[in-house]
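J.: Pasting a predicted model and its sequence here:
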Amino acid sequence: MGSAHSEAACRAREMLDRVGDKWSLPVISELGTETRRFTELRRAIDGISHRMLTVTLRELERDGIITRTVHAVMPPRVEYTLTPMGHALLDAVGSLVTWAEAHLDEIDAARTGYDARAEQASALTRPPGRENR
């Protein structure tokens, strides 16, 4: 029983790593509203390279999060859309984004306090005559 649970936990971690990478969520978010072509996605996602968009789309397709449709026209037209599972993921992630947005001020205050305490502790343990350089 423990082995099956640890295998499932490992596979779940793998999926969390996928959606937690730098580019998957922006791609999923862009596809949440409508079907998009590759060039539309590339223009909409600031900073993503052609290669990274290609890799991300392939991984999301392999995992069943998006579907890729090739239209037999000249030149070929390829479109990407979220699957029902992809929409469910977008809904779940939306809750996390909402939480983060609602707590930005608290997060900023906590970071400022932590950084001040860390700097103060560092100053106390620094040998005399050794200021920050």
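T.: Thanks, I have the structure now. Residues are numbered from 1 along each chain as shown.

J.: Please make it C-alpha for all contacts and neighbour counts, starting now.
T.: Fine.

J.: quick one: buried residues of the longest helix anywhere in the chain?
T.: Secondary structure of the chain per DSSP state H: the longest helix is helix 104-125. By 16 or more other C-alpha atoms under 10 Å, helix 104-125 has no buried positions at all.

J.: Use this one as the comparison:
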Amino acid sequence: MTRPSEAAASWHQQMVLQETLSLAVPLHIGELRGMSPRALASIASESATTVGSHGDALQFGGKHCAAAFNALARGLAAAALTAPGGVDALGGHWCAAPGCRASSRFDHADTASPEADMPPIPGPRPLADVIRDLTGYQPTWP
């Protein structure tokens, strides 16, 4: 048996991550639904810290891989419940609308609002910006 090329192995890892997130994030959304925005911001902050500290374990494996994966899924779920239109990350889309079949936040932006005075849903933002805004994180570099 020959070893897969580095590109094939990387593609496989990415597909496994996308598929497992497609299952895990909705489970976390169901668990977190109904929590206050403050509690969701706290969860997002904790998740960002864990992923920031052990994100390499997601890529290369190791003893913190499960904790990093769960933190990523939980953080995406917290962001999906608070960001207008949900979040797009790693090839997936998650939002607060149960049963949402949108493929991205752009799909939400095209829907007509029931009330004429409601502003349109803004376009997508990078996940890091959403988490930073939820947690009040301010970078220390210039």
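T.: Everything's here; your move. In this text the structure is predicted, and so the values were computed from the model without any measurement.

J.: What TM-score do the two superposed chains give?
T.: With the length set by TM-score structural alignment, normalised by the length of structure 1, the two chains reach a TM-score of 0.30; 61 aligned residues with a C-alpha RMSD of 4.3 Å.

J.: coming back round to it: contacts for the longest helix of structure 1?
T.: Outside helix 104-125 of structure 1, no residue is within contact range by C-alpha atoms under 8 Å, 6 or more residues apart in numbering.

J.: immediately after the longest helix seen in structure 2, which helix or strand?
T.: Once structure 2 is assigned using DSSP H, the helix that runs over the most residues is helix 6-32. Moving toward the C-terminus from helix 6-32 of structure 2, the next helix or strand (DSSP states H and E) is helix 37-60.

J.: got a list of contacts for that following helix?
T.: Contact with helix 37-60 of structure 2 is made by 13, 32, 63-65, 67-69, 71-72, 74-76, 78-79, 82, 131-132, 134-135, as judged by C-alpha under 8 Å, 6+ apart.

J.: isn't there a helix covering E79 of structure 1?
T.: No. Assignment of E79 of structure 1 by DSSP: H, G, I helix; E, B strand; the rest coil gives strand, placing it outside any helix.

J.: Could you tell me which residues make contact with the closest residue to it other than its chain neighbours?
T.: Leaving aside its chain neighbours, E79 of structure 1 sits nearest to R37 (4.5 Å; criterion: C-alpha to C-alpha, 6 or more residues apart in numbering). Contact analysis of R37 of structure 1 by C-alpha under 8 Å, 6+ apart lists R77, V78, E79, Y80.

J.: Fine, thanks again, bye for now.
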